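A.B. asks: please work out how this folds:
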Amino acid sequence: MQELLKILNLKVYFETDEGEVKAVDGIDLEINEGETLGLVGESGCGKTTTGLAIMKLLPKNSKINGKILFLNEDLLSKSEEEMNKIRGNKISMIFQNPNTSLNPLMNIGFQIVEVLIFHKNMSKKDAYKEATRLLEIVGMPEPEKTLRKYPHELSGGMKQRVVIAMALACKPKLVIADEPTTAVDVTIQAQILELMRELQKQFNISILLISHDFGVIAEMCDKVAVMYAGKIVE
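C.D. replies: Here you go, the predicted structure:
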């Protein structure tokens, strides 16, 4: 299997009024093509910060060192303009709370179509067709009606399916899934995990699955890295 992502000695520190906080303190990780790596640990150990560092979405009070090699190119050396072409295209992120990813003032169709037009230069008509197909793939009932709905009209599980459809819209190489089932009940959790497994096989996607839940990690992952206080301990 070809290596997709390699993280070398990644350090992320935050400047606060109380001084410097070491959120990520010198970690190494590798993910191969088509593989799922579980990053597990208690809340506040640096898991989400690691995901945000890969996407270069850290707040302004952060300092970052090390290397994040994606297809042998260091993401940390890329400009914001270059990262805009990678985010949502080659690398997507599914956040813990689907409301983080969805604009409450825009219907679902517009939000998926916008991604396709920006990254894939599709016409509006083709983008709407593809958006319908994506909602079918993630198991949304009545996808054409869903495109016209706004986020508040959907349940938590349905919103997370929409977010997964958006994450997959451009056929990314890597999906960072940050606690993707925390906001839904146990029945929906099983459905979302099964959906992610199926889509991974179908599109040969690599997944970095961030979770505090060892059960979810054990079910989904080829490899596991345990994080504690900013370090990989196992």
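A.B. asks: when you work out contacts or count neighbours from here on, use the C-alpha atoms and nothing else.
C.D. replies: Noted.
A.B. asks: buried by neighbour count: which residues of the lengthiest helix in the chain qualify?
C.D. replies: As assigned by DSSP state H, the longest helix anywhere in the chain is helix 186-203. Of all the residues in helix 186-203, those buried under the rule 16 or more other C-alpha atoms under 10 Å are Ile188, Gln189, Ile192, Leu193, Leu195, Met196, Arg197, Leu199, Gln200.
A.B. asks: from the contact counts, what lies against it?
C.D. replies: Contact here means 3 or more C-alpha pairs under 8 Å, 6 or more residues apart in numbering; DSSP states H and E; on that basis helix 186-203 packs against helix 156-168.
A.B. asks: any idea of the angle the helix it packs on forms with helix 186-203?
C.D. replies: Between helix 156-168 and helix 186-203, the angle comes out at 20 degrees (axes from the mean of the first three to the mean of the last three C-alpha atoms, to 10 degrees).
A.B. asks: how about the strands of the protein, start to end?
C.D. replies: In the chain, the segments counted as strands under DSSP state E are 3-16, 19-32, 36-40, 62-70, 73-74, 91-94, 174-178, 206-211, 223-228, 231-232.
A.B. asks: in JSON lines, list the buried residues of helix 186-203 along with distance to Gln111.
C.D. replies: Shown next, in JSON lines, are the buried residues of helix 186-203 (distance: C-alpha to C-alpha, whole Å):
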{"residue": "Ile188", "distance to Gln111": "23"}
{"residue": "Gln189", "distance to Gln111": "24"}
{"residue": "Ile192", "distance to Gln111": "20"}
{"residue": "Leu193", "distance to Gln111": "23"}
{"residue": "Leu195", "distance to Gln111": "21"}
{"residue": "Met196", "distance to Gln111": "21"}
{"residue": "Arg197", "distance to Gln111": "24"}
{"residue": "Leu199", "distance to Gln111": "21"}
{"residue": "Gln200", "distance to Gln111": "22"}
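A.B. asks: one more, please, to line up against the first structure:
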Amino acid sequence: MLGELEMVKAVLSGSRRTVVLTGAGISVESGVPTFRGRDGSWKNYRPEDLARPDAFEARPELVWEFYNWRRESLRESEPNAAHLALAEMERKKNNFLLITQNVDGLHCRAGSRKIMEMHGSLWQIKCTKCTHAREDFSPLPPMPECPVCGHLLRPGVVWFGEPLIPGVLRVAIDEINKSDVFLAVETSSLAQPAASFYQLAKDHGAVTVEINREPTPISGFMDFALHGKASDILPELMAGLSE
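C.D. replies: As a prediction, this is how the structure comes out:
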């Protein structure tokens, strides 16, 4: 793998426009569960059964209990070496975009600023009726109410069955179309539309790189597939990377 790693480092050094896609696996070493492994449950509920508009409509107190638990569990989590390496990559590359499927906010805490949170953030809350929305890191009551209209607030995340935030997909596609290097980092490559991003990058001539603990369905289609911990590989890639 050493030879491939050095080749990827050379490709990154020469990149004029880099796009990185990250998935849940990048936060595992920060203590954040992926919800796809054997620990991916909460009180015997599947996240897919709670992170839904119809679940919130039927049992908002249960859904908020789940999300408050997620928020509280994240208070002990810190960005790991992979998050920090991507923040450093942003500082060294003029044309750079980080697209994340994660809602944990760890990329922002690591210092990433050129970032698109495709699925929103656990730290964003918004009203179910009016336009009130805010970032809030404080502990929330079991059923938080909007300070403007008094209606129930909801987590500022994209639930299963909901469309992405308006404009997000268009911007992501436009940036990937213009990239010359595309990195898929610690993502299962199962969820659409992100699962198709690597093909979009290849179709527009970008060099594609996968960094993941183990092979995924797209490994064989990437130009480079580096298998191991992102917290080990990304700092190695950044070592000596020219700006």
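A.B. asks: now the TM-score, please.
C.D. replies: After superposition, the two chains reach a TM-score of 0.36 (TM-score structural alignment, normalised by the length of the first structure), with 128 aligned residues with a C-alpha RMSD of 5.1 Å.
A.B. asks: that older thread, of the strands of the first structure, which is nearest Met55 of the first structure?
C.D. replies: Comparing the strands of the first structure against Met55 of the first structure with C-alpha to C-alpha, the closest turns out to be strand 91-94 (7.6 Å).
A.B. asks: mind giving me the packing neighbours of the closest one?
C.D. replies: Here strand 91-94 of the first structure touches helix 156-168, strand 174-178, going by 3+ C-alpha pairs under 8 Å, 6+ apart.
A.B. asks: for the longest one, which positions count as buried?
C.D. replies: In other words, helix 156-168 of the first structure. Across helix 156-168 of the first structure, burial judged by 16+ other C-alpha under 10 Å covers 156-168.
A.B. asks: looking at those residues, which is nearest Tyr13 of the first structure?
C.D. replies: Looking across those and measuring by C-alpha to C-alpha, the closest to Tyr13 of the first structure is Ala167, at 27.9 Å.
A.B. asks: that closest one contacts Leu174, correct?
C.D. replies: No. At 9.7 Å, Ala167 of the first structure does not count as touching Leu174 under the criterion of C-alpha atoms under 8 Å.
A.B. asks: overlap of the contact sets of those two?
C.D. replies: Ser92 (C-alpha atoms under 8 Å, 6 or more residues apart in numbering).
A.B. asks: distance of Phe56 of the second structure relative to Leu74 of the second structure?
C.D. replies: 22 Å (C-alpha to C-alpha, to the nearest Å).
A.B. asks: now do Glu61 of the second structure
C.D. replies: Glu61 of the second structure is 20 Å from Leu74 of the second structure, by C-alpha to C-alpha.
A.B. asks: just give me the neighbour total for the closest residue to Ile54 of the first structure other than its chain neighbours.
C.D. replies: If the residues on either side of it in the chain are set aside, Ile54 of the first structure comes closest to Ile68, at 6.7 Å by C-alpha to C-alpha, 6 or more residues apart in numbering. For Ile68 of the first structure, the neighbour count with other C-alpha atoms under 10 Å is 24.
A.B. asks: for Gln160 of the first structure, see how far away Ile68 of the first structure is.
C.D. replies: Ile68 of the first structure sits 28 Å away from Gln160 of the first structure, taking C-alpha to C-alpha as the criterion.
A.B. asks: check Met55 of the first structure too.
C.D. replies: 20 Å.
A.B. asks: swap in Asn84 of the first structure?
C.D. replies: 23 Å.
A.B. asks: what of Lys6 of the first structure?
C.D. replies: Per C-alpha to C-alpha, Lys6 of the first structure is found 28 Å from Gln160 of the first structure.
A.B. asks: ok, Val113 of the first structure next?
C.D. replies: 17 Å.
A.B. asks: ok, now Leu8 of the first structure?
C.D. replies: Remark: distance between Leu8 of the first structure and Gln160 of the first structure (C-alpha to C-alpha) = 31 Å.
A.B. asks: now Lys22 of the first structure
C.D. replies: Lys22 of the first structure is 31 Å from Gln160 of the first structure, where distance means C-alpha to C-alpha.
A.B. asks: so the residue nearest to Ile54 of the first structure sits against Asp74, correct?
C.D. replies: Yes. Look at Ile68 of the first structure against Asp74 with C-alpha under 8 Å: they come within range, at 5.3 Å.
A.B. asks: helices or strands up against the longest strand along the second structure?
C.D. replies: If you go by DSSP E, the second structure has its longest strand at strand 120-127. Packing partners of strand 120-127 of the second structure (3+ C-alpha pairs under 8 Å, 6+ apart): helix 60-74, strand 133-135, strand 153-157.
A.B. asks: ranking these by burial, who's on top?
C.D. replies: Comparing those by mean neighbour count (mean count of other C-alpha atoms under 10 Å), strand 153-157 comes out on top with a mean of 21.
A.B. asks: by contact count, what packs against that strand?
C.D. replies: Counting by 3+ C-alpha pairs under 8 Å, 6+ apart, strand 153-157 of the second structure packs on helix 60-74, strand 120-127.
A.B. asks: and of these, who's closest to Ala87 of the second structure?
C.D. replies: strand 120-127 (18.0 Å).
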